[in-house]
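Asks: got a sequence here, can you model it:
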Amino acid sequence: MAHSLIRNSIKSINPKFLSTLSVHRSVRRLGSVAAAEEEQSSSSFTFSSEGDNVYMKAPAARRKQSSSVTMPMSFMTGSIVGKRFYKEVKTREADDGNGWTVMLDYRTLKTPAKRPLKLPTLSLAKAIAAEWEFQQIDGIRPFTMPLMRLSCTALERVPVTRPKIIENLINKFNQDLVFCRAPDDNDLTTVVHDRQVEKMGPLLCWLESEFGFKPVVYSSFFGGKQEDGLVMAIEKLLKNTDDCELAAIDAIAASAHSLTIAIALVHGKLQIEEAIELIRLEEDLQVDRWGLVEGGHDVDVADLRVQISSPVVFLGLSRNI
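Replies: Purely as a prediction, here's the structure:
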């Protein structure tokens, strides 16, 4: 399943088209707490070599004999940073036999905290190695390495900020995209309302059957108030996730503006394209009515597809699905 998702995602994403994400519009800001923690701790990281290791670290005072390459911490900048400083990329089993690592030439890739990038499966290690192998000689493009970013988040940020991540997700649950309905009292919004009822209805029914509480829908821009029982059930589910699963849910929810869609994707209730259709429902109706803006709507679709598909693929690879 994971390999099929990767093939489909790669076929639908043109690397040259991805580079327009930073050229034609402002980069989408990630709303996840894990991502926010990364950007607060450092605006950039450094690849440095010490013996047989390569690690990422926060910027420090420049040394006279530095072999480091500095690049933005945000993996979504479309910038080309530094030059490719390695020739060969490969994977190998971790020294302790527990997990897999990525090698850049003879050096082991490490996380920002100088820990080996120890990955749970060979499939995920090979996928991340492919991201590094894709980098061109003229420079490294961080925005083409979403699996690398998610892996660092799951290995380092989630264990440290888990309570904050869950709190942030629960706080935004009442404003979930799938609970919102456009007013049905005028010609301009009735079409949107009817499509929301049609497309969101099955997901709400699943949510009720899965957790035992009927979701509340609303028309207020500021959201509504869900039953405490439903909120507590969702919070319990999040607390029982492993680090990779929580990192995936957090990343999807930030891009989808919906914890419900994130959970449904992770639990197999929704496919990637179905999720994208729900997220873009209102905007796609506007495009159908007024037309598509080239360099705007099409870039948004490509950006969203990367943001939604990457965590799903990452989670599948981390479980060898």
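
Asks: use CA for all of it now, contacts and neighbours both
Replies: OK.

Asks: which helix or which strand is home to the closest residue to A275 other than its chain neighbours?
Replies: Distances taken as CA to CA, 6 or more residues apart in numbering put I261 closest to A275, at 6.6 Å, once the chain neighbours are dropped. Assessed by DSSP states H and E, I261 sits inside helix 259-266.

Asks: now M71
Replies: Taking DSSP H and E as the definition, one finds M71 inside strand 69-72.

Asks: that strand: how far from the chain's middle?
Replies: Relative to its parent chain, strand 69-72 has a centroid offset of 21 Å by CA atoms, centre = their mean, to the nearest Å.

Asks: that one packs against which elements?
Replies: Helices and strands touching strand 69-72, by 3 or more CA pairs under 8 Å, 6 or more residues apart in numbering; DSSP states H and E, are strand 44-50.

Asks: now the other sequence, so there's something to compare against:
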Amino acid sequence: MSGSSSNGNGNGEGKGDHRADLERASGGPRGTISDSLAKPLARRFYKEASTGDVAPFQILLDGRAVKTPKKRALAVPTKALALAIADEWQAQVDTIDPSRMPLTRFANTAIDAVSETLDAVAADIVAYAGSDLVCYRAETPDELVALQSRDWNPIVAWADATLDARFRVVPGVVHVEQSSEALAAVGHALTPHDPFRLTGLHVLTTLTGSALLALALESKAVTVDAAWNAAHVDEDYQISLWGEDAEATARRRGRRAEFDAAWRWLALLRT
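Replies: Have a look, this model is predicted:
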């Protein structure tokens, strides 16, 4: 999971990491879903990637159905998502690079992993809500307090109004139990448990440290850029003080690409 604060070097890690402190204090959620497309194919062996015409829409290579690592059909609920996945396969040149195929990776994960652990994945998202980033606030300095309030208060207000979930907002990082009613409301928002939707929401949740941000983004209550910026208020504040660290910036760029892909995944599921 990405941290929300950084140390004096502005690298997003270390004892200034608000999110890491919070997870240590609370026991924390379990982390990201493992990626089931771990071993890339050595070379491109097909001429054309396409899709089937009937739901669930299969991904085809030279007319033959693609299989997941567990030998299941690589098939998704919407034509738009299938076409986007086929485009990823078509874009490969000499070798197949999974790092450039996020939608394919999400599909494999949804089909091979999440479909077998639906309740556990949903429970993990609810666990994030139990120690949600936007509910734990800095006490000083005043500028950071104001930035957190500006970007996080609307998310908490959205959860109160839309999910009917009354989340406690507290100073510091010492874990505070949220009400069972609030957590149940988040759990209800995840039903019915669909492996494709849960995959996207889990990726967004683990990248931001906030189930509420993930749900608000899915509901279009916040824009993609606003959600990303809200997840990095602490980190951006530290960068404004200490400057950027090249290695941390590269890692953040990778997280942003994954974040954008997860948002696109959810959008294509609704198309």
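
Asks: for the helix holding I261 of structure 1, grab the matching residue range in structure 2.
Replies: Mapped onto structure 2 using TM-score structural alignment, helix 259-266 of structure 1 spans residues 211-218.

Asks: could you do stretch 108-123 of structure 1 as well?
Replies: By TM-score structural alignment, stretch 108-123 of structure 1 lines up with residues 65-80 in structure 2.

Asks: name the residues that touch that stretch?
Replies: 36-37, 51, 53, 55-60, 82, 107-108, 111-112, 268-271 (CA atoms under 8 Å, 6 or more residues apart in numbering).

Asks: ok, now stretch 297-317 of structure 1?
Replies: With CA under 8 Å, 6+ apart as the test, stretch 297-317 of structure 1 has contacts from 1-2, 5-6, 9, 13, 17-18, 20-21, 121, 123-124, 146-147, 150-151, 244-245, 247-249, 251-252, 255-256, 265-266, 272, 276, 292.

Asks: of those, buried ones?
Replies: Neighbour-count burial (16 or more other CA atoms under 10 Å) applied to those gives 2, 5-6, 9, 18, 20-21, 121, 123-124, 146-147, 150-151, 244-245, 247-249, 251-252, 255-256, 265-266, 272, 276.

Asks: which one is the residue nearest the centre of structure 2 nearest to, not counting chain neighbours?
Replies: Nearest to the mean C-alpha position of structure 2, by CA atoms, centre = their mean, lies L204 at 1.5 Å. Setting aside the residues directly before and after it, L204 of structure 2 is nearest to A214 in space (CA to CA, 6+ apart), at 5.5 Å.

Asks: how far away is that neighbour from A226 of structure 2?
Replies: Look at A214 of structure 2 and A226 of structure 2: by CA to CA, to the nearest Å, they are 12 Å apart.

Asks: quick one, which of the two is more surrounded?
Replies: Set A214 of structure 2 next to A226 and count neighbours by other CA atoms under 10 Å: A214 wins out with 27 against 14.

Asks: wait, what's in contact with the more buried one?
Replies: With CA under 8 Å, 6+ apart, A214 of structure 2 has these contacts: 201, 204-205, 208.
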